[in-house]
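Peer 1: starting from these lines, generate the structure:
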Amino acid sequence: ALENRPLTRWMQYLREGYTVCVDCQPPAMNSVSLRCSGDGLDSDGNQTLHWQAIGNPRCQGTWKKVRRVDQCSCPAVHSFIFI
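Peer 2: Reported below is the predicted structural model:
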C-alpha cells in the first residue's frame, strides 16, 4: 500500500480539494529573480498551473494558487518545495 512506502507517502496529500503549502528555497530559487520556476507568481487564482514530481515524469498534475504569503513556514505535512 502507498502509506507503507515512505518515499511515496507524500503523494497521499496531493488529492483534488486538498490545500497544501508550497515553498521556494535555494538552490531551486533563481538568484536574480528570487523565484522558483512554476511558482505561479503571475497567476490570478483561476489559472490552472502544472506540476511534475522529480524523477518520475509520469507523476504530474495541475494546481491553482490560493494565496501568496511573503513570510511563512510550511507545516510538516501538506508541504512541498518548488524547484
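
Peer 1: all contacts plus neighbour counts: C-alpha atoms, from now on.
Peer 2: Noted.

Peer 1: the residue lying closest to Val22 once chain neighbours are set aside and Asp23, how far apart?
Peer 2: Excluding its sequence neighbours, the residue lying closest to Val22 (C-alpha to C-alpha, 6 or more residues apart in numbering) is Phe80, at 4.6 Å. Using C-alpha to C-alpha, to the nearest Å, one gets 6 Å for the distance from Phe80 to Asp23.

Peer 1: one more to line up against the first:
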Amino acid sequence: VGGGLYHVSDSFGGNQGGAGGGVNRVYAPAWTRVDLFASWDISETASLQLNVQNAGDEDYILRTNGVHHADVAPGRQAILTLNLRY
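Peer 2: Predicted coordinates:
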C-alpha cells in the first residue's frame, strides 16, 4: 500500500493579445494531485495491483503550450493489473 503527492505551482501560460504578445500574462493555477496504489499476492505466482491516479478527482491544467492553449488533466483513473510469474 502506498501513494504519492504531486504539486505544481502556477505555470506561465502565455500572453493575452495574440501573436506578438500582449501586456496581460496568463497563468495556469497551482494544483495538487494524490495517487494511491495497493498490491495483493494471490499466490506465489500471481498478484493483483490497483493504481488510482488523481484519487480526489481534481480538475486542473496539466500543461500549457503557447498562447491560449492548455491541456486539462483527466479525472480519476483506476487501473487493475493481474501479474503472473512463471
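
Peer 1: now the TM-score, please.
Peer 2: For this chain pair, the superposition-based TM-score is 0.23 by TM-score structural alignment, normalised by the length of the first structure; 36 aligned residues with a C-alpha RMSD of 3.9 Å.

Peer 1: tell me how many other residues crowd the residue nearest to Val22 of the first structure.
Peer 2: 16 (other C-alpha atoms under 10 Å).

Peer 1: what of Val8 of the second structure?
Peer 2: The burial count for Val8 of the second structure: 13, using other C-alpha under 10 Å.

Peer 1: just Ser79 of the first structure next, same as before
Peer 2: Neighbour tally, Ser79 of the first structure, other C-alpha under 10 Å: 16.

Peer 1: likewise for Gly14 of the second structure?
Peer 2: 20.

Peer 1: distance of it from Leu5 of the second structure?
Peer 2: Here Gly14 of the second structure is placed at a distance of 27 Å from Leu5 of the second structure (C-alpha to C-alpha).

Peer 1: again, but for Ala46 of the second structure
Peer 2: Distance of Ala46 of the second structure to Leu5 of the second structure, computed by C-alpha to C-alpha: 28 Å.

Peer 1: quick one, which of the two is more surrounded?
Peer 2: Ala46 (13 against 10).

Peer 1: and that one, how far from Asn24 of the second structure?
Peer 2: Remark: distance between Ala46 of the second structure and Asn24 of the second structure (C-alpha to C-alpha) = 56 Å.

Peer 1: give me the element Val34 of the second structure is part of.
Peer 2: strand 31-41 (DSSP states H and E).

Peer 1: ugh, wrong one, Val22 of the first structure
Peer 2: strand 21-24.

Peer 1: can you list the buried residues in that strand?
Peer 2: Neighbour counts over strand 21-24 of the first structure (16 or more other C-alpha atoms under 10 Å) mark 21-24 as buried.
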